[in-house]
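Asker: Output the structure for:
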Amino acid sequence: MELLPGVRRRDVQTDRIRMHLLEAGPNDGTPVVLVHGNLSTGRFFEHVMPELAADGYRVLAPDMRSFGRSDPAPIDATRGLDDWSDDLAALLRALGIGAPPHLAGWSTGGGAIARFALAHPAASLTLIDPVGPYGYGGVRDDGTLVHPDGAGSGAGGANPEFVRRLREGDASADSPFSIRSVMRQTYWSPAFRLPPEREDVLVDEILLTTIGDGGYPGEVASSPHWPGFAPGTTGLLNALSPRYLRWDGIVDLAVKPPVLWTHGAADVVVADGSMLEAGTLGRAGLIPGWPGEAEFPPQRMVAQIRTVLERYADAGGAVRTEWFEGSGHGPLFDAEARWTRVFREFLGSAG
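Answerer: As a prediction, the model looks like this:
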């Protein structure tokens, strides 16, 4: 499927890695950088790029390392998402962009842009159903680890059958563990369907993922604590572990970029009690031996995001929250018209 009118692609060699990039809009426009999430690519933003370009923005949607057509460089999980953050900074340098960019990040990308803002000036941050401020899995409401080794988070939580089908390039919908089935059920509301040709494109994009210890899901480590696994030191799911990832430090930024938080009310990925998180699965009896709520509580991800952004606002930051009833993990898909309108309004107000 050809790129949409006005969207173009190229490879950019940075001082870190080679990055594949979708672009739209004038080269002298204010930069808007769109950062995809886990098991996706820059092309997941393609449908919103022409309208942003029409507003005069220079829109950039890169493939992050180990995903899409960028270099399959390994992810150092012990840095959390700082490999992604540093790659974004390197891309902007390579493009000669010195002005603080507007940044939008979906899911994992939300954590990456927050980490970017801790090290670099940003014009604004748009968090689209972002990974929680204390990482994913095995963390209490106050951000403290359930166990010091991060038990219950990381690559050990990936379903082996799902990983096998990814590795084999299964593009079918023959199994609930194929990426097409998982995308339909978790990337957006199950009631929403992409046009078939568009769905095919995005499935093919996901199947470009680097599968293994350095990419997805990452290196698996064992733990003496329930449920028996802990994050390893490489790969994306480990980089999302609360052992390595936090972005609540934005509260202490001296200069606070305005924040837009958009979230699907029916999100099953980033939720209070996500069925992809060990504590919730244990409570439901789907992982045997759960030690109970006091020892291993389900993670309340949305509550954690809300609390940190309230602290950000109390510290002087501007925060706008938009809740999308009926939407899943990707309101930019299943509520596209409203989401794009909200985003464009926010960019206009952020300067």
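
Asker: When you work out contacts or count neighbours from here on, use the C-alpha atoms and nothing else.
Answerer: Fine.

Asker: burial of residue 341, as a residue count?
Answerer: 11 (other C-alpha atoms under 10 Å).

Asker: That one and residue 104, how far apart?
Answerer: Look at residue 341 and residue 104: by C-alpha to C-alpha, to the nearest Å, they are 14 Å apart.

Asker: I figured residue 103 was touching residue 59, is that so?
Answerer: No. Contact criterion C-alpha atoms under 8 Å: residue 103 and residue 59 do not qualify, at 10.0 Å.

Asker: the more surrounded of those two?
Answerer: Set side by side, residue 103 and residue 59 give different neighbour counts by other C-alpha under 10 Å, the larger being at residue 59 (29 against 26).

Asker: What's the first helix or strand after whichever strand or helix holds the more buried one?
Answerer: Using DSSP states H and E, residue 59 sits within strand 58-62. Downstream of strand 58-62, the first helix or strand assigned by DSSP H and E is helix 82-94.

Asker: tell me what that following helix is packed against?
Answerer: strand 8-13, helix 108-119 (3 or more C-alpha pairs under 8 Å, 6 or more residues apart in numbering; DSSP states H and E).

Asker: Here is the second sequence; please produce its structure so I can put it next to the first one:
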Amino acid sequence: MVLAGLSTLVPAMAQNVQNAQRLRARVSAQSIKNGRPTDIFILSANGPAVQFVETRESQEVLQQMASAFKTLYIFETDDFVDAKVAMENRKYQDARNKFHALVNKYASTLSIKDSLSARAAVYELEAAMRMMDWAGVKALVARFPVKASNLSPSAQDDLEVAKIMALIPDKDWNGLKTRAASFLATKKNATRLQQARMKYALGAAAMVAQDWNKALDDFAEALVLLHGSDEELASACVVRSLDAYLRMPDVAKFLGDSAVAAAVEARKHNPETVIPDMQMKARPAHVKEAAALYRLHELMLPDRKLPAKYDGFAVSYKHPAAAAPAQDSAKAPAQAPAQPEKKQ
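Answerer: This next block holds a predicted model:
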């Protein structure tokens, strides 16, 4: 398999070859099978060089400069797949712990572009963002073990998004707005999730500035971009939007009505309670929007109960089915009076 151009033995590695991890990788390099793709088993990467063996059982350690590989992809290990399964099952803390362990376990390959350790570090960061643990994201960004140049282009964008979200715990809203807007303007290939996170960040900044309409627009755009890809963030977009509505004078005035308060109290015993027709017809546009958003959250995330402070919106939602009978009767053509039966 091996042609000229390789160091055929690395003595220090050869002494420990039996105990070294062997990560299967698909590579192509001119010095290996004339550049045809083939599998090798990587032991470690010492600076610019990669140490590996030809087969899983081989004892002969070979060395190749990383720059000589046209392609090099390390396959996912069983423990890496296990961590991904935890992530897919939304067990984010469990996944976060597992990926953290993998960053350290495969640290000997960190100098390889898109290494297993690098990918684990990105997934650990992603788990923290899924948890919306912005302080945790900030801490992970501060000690991120991989150079950006050793990440895939998409992972580089993930890291940039994380750096922007890490400004939230510091309340650096001006810096956040500038960098988030720049990201959206320049990263034309950003994923929908990356864009959604930037829109959420801009919405959070607008909330601080008490620009409620701007916040609502940003959170709405984030919801559309998410399309169900991140339930935590989707729920947060709805909650922050409802908070914005609560701060609007016309909404506050309407929810302060005694009939609304009575309906909210009655809802504790009957979840189907709604406000009387007179108040339903008098709802301001902002209340209608907020009530519809509350209902959207119920349908989209039925297992996530919203806090009681939003119950005023729950009782202000007019179910389309409730209006159907009245509409049907209004549209029904008048029937002619029955004619007396003629006698034969």
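
Asker: TM-score for this pair?
Answerer: Once superposed, chain against chain, the TM-score is 0.25 (TM-score structural alignment, normalised by the length of structure 2); 138 aligned residues with a C-alpha RMSD of 6.2 Å.

Asker: follow-up on the earlier one: now for the helices and strands packed on helix 82-94 of structure 1, which one comes closest to residue 32 of structure 1?
Answerer: helix 108-119 (11.8 Å; C-alpha to C-alpha).

Asker: and the angle for that closest one with helix 82-94?
Answerer: Calculated by axes from the mean of the first three to the mean of the last three C-alpha atoms, to 10 degrees, helix 108-119 of structure 1 forms an angle of 70 degrees with helix 82-94.

Asker: List the buried residues for helix 108-119 of structure 1?
Answerer: 108, 109, 110, 111, 112, 113, 114, 115, 116, 117, 118 (16 or more other C-alpha atoms under 10 Å).

Asker: Save these as TSV, and put in distance to residue 163 of structure 1 too.
Answerer: Shown next, in TSV, are the buried residues of helix 108-119 of structure 1 (distance: C-alpha to C-alpha, whole Å):
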residue	distance to residue 163 of structure 1
108	18
109	21
110	24
111	23
112	23
113	27
114	28
115	27
116	29
117	32
118	33
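
Asker: other SSEs contacting the helix or strand residue 26 of structure 2 falls within?
Answerer: Residue 26 of structure 2 belongs to strand 23-29 when assigned by DSSP H and E. With contacts defined as 3+ C-alpha pairs under 8 Å, 6+ apart, strand 23-29 of structure 2 has these neighbours: strand 38-46, strand 69-74.

Asker: By neighbour count, which bits of that strand are buried? Give me those.
Answerer: 23, 24, 25, 27, 28, 29.

Asker: Present these as TSV; the columns should include distance to residue 43 of structure 2.
Answerer: Shown next, in TSV, are these (distance: C-alpha to C-alpha, whole Å):
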residue	distance to residue 43 of structure 2
23	7
24	9
25	11
27	14
28	17
29	17
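
Asker: just the residues you listed now: which is nearest residue 155 of structure 2?
Answerer: Closest to residue 155 of structure 2, out of all of these and judged by C-alpha to C-alpha, is residue 25, at 19.6 Å.

Asker: Now do the contacts for residue 307 of structure 1.
Answerer: Residues counted as contacts of residue 307 of structure 1 (C-alpha atoms under 8 Å, 6 or more residues apart in numbering): none.

Asker: Okay, and it sits in which element?
Answerer: helix 301-314.

Asker: again, but for residue 332 of structure 1
Answerer: Going by DSSP H and E, residue 332 of structure 1 is in helix 331-334.

Asker: what's that helix packed up against?
Answerer: Using 3+ C-alpha pairs under 8 Å, 6+ apart: helix 331-334 of structure 1 touches strand 259-264, helix 336-350.

Asker: now with 7 Å?
Answerer: Applying 3 or more C-alpha pairs under 7 Å, 6 or more residues apart in numbering; DSSP states H and E, one finds that helix 331-334 of structure 1 contacts helix 336-350.

Asker: what's the angle between the helix it packs on and strand 259-264?
Answerer: Orientation check (the same axes, to 10 degrees): helix 336-350 of structure 1 against strand 259-264 gives 170 degrees.
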